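Asker: Next one to model:
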Amino acid sequence: MAAHPLAPGDALVIVDVQNDFLPGGRLAVPRGDEVIAPLNRWIERFAAAGLPIYATRDWHPADHCSFAAQGGPWPPHCVAETPGAAFADALRLPSGATVISKAARPEADAYSGFAGTDLHERLRQAGAHRLFVGGLATDYCVLNTVKDALGLGYGVALLTAAIRAVDVQPGDGDRARAEMLAAGAVAMEE
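Answerer: Here you go, the predicted structure:
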């Protein structure tokens, strides 16, 4: 990590590290808990440098359109104000981290942290131009957050040690990672 010094304009974006996406959760990402230790190291670096930290979260109503009962593809997960929607206990988010809630209306789904939120506005206000992105899941919310960030003109460092995939279809995670890198993200190995 020392080979990649942080600078003004850098921001850390942690994607959906919530209990329902961890092993034992309602929509568990295999080995999803493995992202926490590397993310905590990045959190420490960003906090020490006084740089902004953002954490996105699914914050669904109980009748969200993505749930199978409403015709969506997923089991109920990350219902607002439930333990499953809480950030992982082991994730050491500082008190100054900005929380971005997404997909909080019944009729609108959102995989990207930018979709229907004020994340872009907040990043611009903070003077951010390079985002360090990690979290869950590689092939859904990380992929779409990274693609939107690149489309909005941000540089993106993909924290490869801090992403894990659902892999609904075998290889989805690898394909998502390749898509992000082809689109302009830079792999940041720890």
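Asker: From now on I want contacts and neighbour counts done on CA atoms only, so please keep to that.
Answerer: Fine.
Asker: Name the SS class of the residue sitting furthest away from the middle of the chain, please.
Answerer: Most distant from the centre of the chain: residue 69, at 25.2 Å, with distances by CA atoms, centre = their mean. Assigned by DSSP: H, G, I helix; E, B strand; the rest coil, the conformation of residue 69 is helix.
Asker: Distance check, it against residue 62.
Answerer: In this view, residue 69 and residue 62 are 10 Å apart by CA to CA, to the nearest Å.
Asker: got it, and residue 29?
Answerer: Counting by CA to CA - residue 29 and residue 62 are separated by 21 Å.
Asker: Out of the two, name the residue with the larger neighbour count.
Answerer: Comparing residue 29 with residue 62 by other CA atoms under 10 Å, the one with more neighbours is residue 29, at 21 against 15.
Asker: re the thing from before, now do the contacts for the residue farthest from the centre of the chain.
Answerer: When contacts are counted by CA atoms under 8 Å, 6 or more residues apart in numbering, residue 69 touches residue 63.
Asker: quick one: contacts for residue 120?
Answerer: Contacts for residue 120 (CA under 8 Å, 6+ apart) come out as residue 114.
Asker: And it, which helix or strand is it part of?
Answerer: Using DSSP states H and E, residue 120 falls within helix 119-125.
Asker: Show me what counts as buried in the longest helix along the chain.
Answerer: When the chain is parsed with DSSP state H, its longest helix is helix 36-49. Across helix 36-49, burial judged by 16 or more other CA atoms under 10 Å covers 36, 38-40, 42-43, 45-47.
Asker: Mind giving me the packing neighbours of whichever strand in the chain runs longest?
Answerer: Taking DSSP state E as the criterion, the chain has its longest strand at strand 155-164. Judged by 3 or more CA pairs under 8 Å, 6 or more residues apart in numbering; DSSP states H and E, the packing partners of strand 155-164 are helix 36-49, strand 130-136, helix 143-151, strand 186-188.
Asker: With distance to residue 57 as new columns, can these be given to me in TSV?
Answerer: Shown next, in TSV, are these (distance: least, CA to CA, whole Å):
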stretch	distance to residue 57
helix 36-49	15
strand 130-136	10
helix 143-151	12
strand 186-188	23
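Asker: Sequence B follows; please return its structure for comparison with A:
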Amino acid sequence: MKALIIVDVQNDFLPGGALAVKEGDQIIPIINQIQEKFDFVVATQDWHPEDHGSFAANHSGKEVGEFIILNGVNQILWPTHCVQGSLGAEFHKDLMTEKWKAVFQKGTNPLVDSYSGFFDNNNKGDTGLSKFLKNNGIEEVFVCGLAEDYCVKFTVLDGLSEGFKTHLILDATRAVNIYENDFAKAMIEMKNAGANIVHSTNIE
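Answerer: Sure, this is the predicted structure:
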């Protein structure tokens, strides 16, 4: 049985948001169409406390894009985004949510960031996504959403490590591209790890 995982299609990651992904809004109609091909759909949601350690604003003298060591992990500093209960943390109003079986929130621990929908960046905090999928007989996952070079990539990689046959839906994701070629580098990394790269029109 297959499932669709929709990653972080939230206002702060869309044009006009605090951590906007260029053309991020263009994937929403595609994701809505894709959902019709799945009986099982779940979503992830960045859900940070205001004092999250990945926010540059919480580190005196530090700027967005700089790196620090956060709880033993090399951490890039982000603009304040997807704060719990804020408009920026909400899913975009045009995104269809009626078919969703569950939403898995991540990044709730201020001491560690969490890109993947499965685990935090220390690989210790478990969202429960893997167990939920397996308990429902899911063996194959299709991943889409934002952003391709961070949360989508790590969700794909963890899906593979958890034993799921894992696909990235190429036309239903966009990258932050903080550094040039991040999109292409992430694509190569996912493909080399065993992910299948597919187009939405080829999903049966």
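Asker: now what about the TM-score between them?
Answerer: In this superposition the chains share a TM-score of 0.90, using TM-score structural alignment, normalised by the length of structure 1; 178 aligned residues with a CA RMSD of 1.1 Å.
Asker: returning to what we had before: quick one: the longest helix of structure 1 to strand 155-164, angle?
Answerer: 140 degrees (axes from the mean of the first three to the mean of the last three CA atoms, to 10 degrees).
Asker: what's helix 36-49 of structure 1 in contact with?
Answerer: The contact list for helix 36-49 of structure 1, computed with CA under 8 Å, 6+ apart, reads 6, 11-12, 14, 17, 52-53, 90-94, 134-135, 161-162, 190.
Asker: how about 6 Å then?
Answerer: The contact list for helix 36-49 of structure 1, computed with CA atoms under 6 Å, 6 or more residues apart in numbering, reads 91-92, 162.
Asker: Dump the residues you listed to CSV, plus distance to residue 177 of structure 1.
Answerer: Listed next are the contacts of helix 36-49 of structure 1 as CSV, based on distance: CA to CA, whole Å:
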residue, distance to residue 177 of structure 1
91, 23
92, 25
162, 12
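Asker: Now rank those residues by neighbours and give me the top one.
Answerer: For the contacts of helix 36-49 of structure 1, the largest neighbour count, defined by other CA under 10 Å, is 26 neighbours, found at residue 162.
Asker: what's that one in contact with, if anything?
Answerer: The contact partners of residue 162 of structure 1, by CA under 6 Å, 6+ apart, come to 35, 38, 134-135.
Asker: Which one (most neighbours) among those?
Answerer: Among the contacts of residue 162 of structure 1, residue 134 has the most neighbours (other CA under 10 Å), with 32 neighbours.
Asker: That residue against residue 165, yeah?
Answerer: No: look at residue 134 of structure 1 against residue 165 with CA atoms under 6 Å: they stay out of range, at 11.4 Å.
Asker: Give me the common contacts of those two.
Answerer: Joint contacts of residue 134 of structure 1 and residue 165 (CA under 6 Å, 6+ apart) do not exist.
Asker: Chain neighbours aside, what residue packs nearest to the residue nearest the centre of structure 1?
Answerer: Note on structure 1: the residue nearest the mean C-alpha position is residue 15, at 1.2 Å, using CA atoms, centre = their mean. Using CA to CA, 6 or more residues apart in numbering and skipping residues adjacent in sequence, the residue nearest residue 15 of structure 1 is residue 135, 4.5 Å away.
Asker: Who are the contact partners of the counterpart of the one you found in structure 2?
Answerer: Alignment note: residue 135 of structure 1 maps to residue 145 in structure 2; criterion TM-score structural alignment. Residues in contact with residue 145 of structure 2, defined by CA under 6 Å, 6+ apart, are 6-7, 9, 173.
Asker: Kindly recompute the last result at 7 Å.
Answerer: Residue 145 of structure 2 makes contacts with 6-9, 152, 172-173, as judged by CA atoms under 7 Å, 6 or more residues apart in numbering.
Asker: what's the closest of the residues you listed to residue 188 of structure 2?
Answerer: Nearest to residue 188 of structure 2 out of the contacts of residue 145 of structure 2 is residue 152 (CA to CA; 13.4 Å).
Asker: So that closest one versus residue 44 of structure 2, what's the distance?
Answerer: Using CA to CA, residue 152 of structure 2 is found at 10 Å from residue 44 of structure 2.
Asker: Mutual contacts of these two, please.
Answerer: Common contacts of residue 152 of structure 2 and residue 44 (CA under 7 Å, 6+ apart): residue 7.
Asker: Return the residue of structure 2 aligned against residue 157 of structure 1.
Answerer: Aligned counterpart of residue 157 of structure 1 in structure 2: residue 167 (TM-score structural alignment).
Asker: so its match sits right up against residue 193, yeah?
Answerer: No: between residue 167 of structure 2 and residue 193 there is no contact under CA atoms under 7 Å: 11.2 Å.
Asker: Lovely, talk soon.
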